[in-house]
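A.B. asks: 3D, please:
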Amino acid sequence: MTDETTELLYPSVEKLVEEIVAVNHAWKVACELFGQNSPLSISSRDLKTCLQVRLLRSYAPKQVYLIEDKKAKGEPVYSLCLREAIGNRLYAEHLPIRIAQEVLTVQELEQFKII
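C.D. replies: A predicted model of the protein is given here:
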């Protein structure tokens, strides 16, 4: 397996966080320009969720963990908190709790939450 293939199949925590942040920004722009229900907005949102799940399944709980963000407005969300800063970031965006419950098993949710 080449280094490029390995990096693609097993991205670093730093790479995944960079991708999550970029896709999150793209999703917000797509929502502003085309509306929340546009195909681009939905696809961007779903890609962000997939990347967040991949980050958790690959690196939680040693490098990233879930914690409910009690300060967030709107629907209840988890923050994907990083144990060590990546760049100037201490978290990999938010994941709505209802979505986390749909895409993660009960065992994963328990494993990924901070105790």
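A.B. asks: CA only for contacts and neighbour counts going forward, please
C.D. replies: OK.
A.B. asks: got the buried residues for the lengthiest strand in the chain?
C.D. replies: With secondary structure taken from DSSP state E, the chain has its longest strand at strand 77-86. Using 16 or more other C-alpha atoms under 10 Å as the test for burial, strand 77-86 gives 77-82.
A.B. asks: distance to Thr49 added to those residues, as CSV?
C.D. replies: Shown next, in CSV, are the buried residues of strand 77-86 (distance: C-alpha to C-alpha, whole Å):
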residue, distance to Thr49
Val77, 12
Tyr78, 12
Ser79, 12
Leu80, 11
Cys81, 15
Leu82, 16
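A.B. asks: ok, the residues you listed vs Ile20, which is closest?
C.D. replies: Nearest to Ile20 among the buried residues of strand 77-86 is Leu80, at 10.7 Å by C-alpha to C-alpha.
A.B. asks: doesn't Ile97 make contact with the closest one?
C.D. replies: No: counting by C-alpha atoms under 8 Å, Leu80 stays clear of Ile97, with 11.3 Å between them.
A.B. asks: to compare against the first, here's another:
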Amino acid sequence: MEALESELTCPMCLDLFDCPLQLPCLHNLCRKCVQDLEAFSKNADKIGGGAQGGIKKGPPGQAKPKAKITCPTCRRNIPLDERGVDSLSRNMVLQNIVDRFRDARDKGKHNTAPPCQVRGVS
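C.D. replies: Presented below is the predicted three-dimensional model:
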């Protein structure tokens, strides 16, 4: 079960996936983790004047540049369109597997009663 749990764990928050989104590089992250990554990239760009993975600004009068995030697993730059995080696909198959894993794990915790400590007196 531990090997399966590691496959169902988000590489960013290190918890089981919650509403996993699939990046174009085919890695998955929790929706909240992608939102945090996008917010970090935007803030890093404002503060640092163009941090890697942030929003790149062009000359005035040109089209608004697209936001980019960096995949924490493979370090690939992922462009986001004007919809931001909503432009990424939700990985429903992975979510269903995580839900079944949680159910099985929780049932296993409830079904394992401690052994009886009372011994028969002769």
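A.B. asks: got a TM-score for the pair?
C.D. replies: Once the chains are laid over each other, their TM-score by TM-score structural alignment, normalised by the length of the first structure reads 0.31; 63 aligned residues with a C-alpha RMSD of 4.4 Å.
A.B. asks: after the longest strand of the first structure, next one along is what?
C.D. replies: Counting by DSSP states H and E, the next helix or strand C-terminal to strand 77-86 of the first structure is strand 89-96.
A.B. asks: off-centre distance for that next one?
C.D. replies: 6 Å (C-alpha atoms, centre = their mean, to the nearest Å).
A.B. asks: name the residues of it that come out as buried.
C.D. replies: Buried residues in strand 89-96 of the first structure (16+ other C-alpha under 10 Å): 90-96.
A.B. asks: C-terminal to it, what's the next element?
C.D. replies: Assigned by DSSP H and E, the successor of strand 89-96 of the first structure is helix 97-103.
A.B. asks: who's in contact with that following helix?
C.D. replies: 53, 76-78, 109 (C-alpha atoms under 8 Å, 6 or more residues apart in numbering).
A.B. asks: confirm Thr5 of the first structure sits in a strand?
C.D. replies: No: under the criterion used here (DSSP: H, G, I helix; E, B strand; the rest coil), Thr5 of the first structure is helix, not part of a strand.
A.B. asks: burial measure for it, as a count.
C.D. replies: Close neighbours of Thr5 of the first structure, defined as other C-alpha atoms under 10 Å, add up to 10.
A.B. asks: the one 3 residues further on too?
C.D. replies: The number of residues packed near Leu8 of the first structure is 11, by other C-alpha under 10 Å.
A.B. asks: ditto for Glu7 of the first structure
C.D. replies: 11.
A.B. asks: could you pull out the buried residues of the host helix or strand of Ala22 of the first structure?
C.D. replies: Ala22 of the first structure belongs to helix 13-34 when assigned by DSSP H and E. Of all the residues in helix 13-34 of the first structure, those buried under the rule 16+ other C-alpha under 10 Å are 13, 16-21, 23-24, 26-31.
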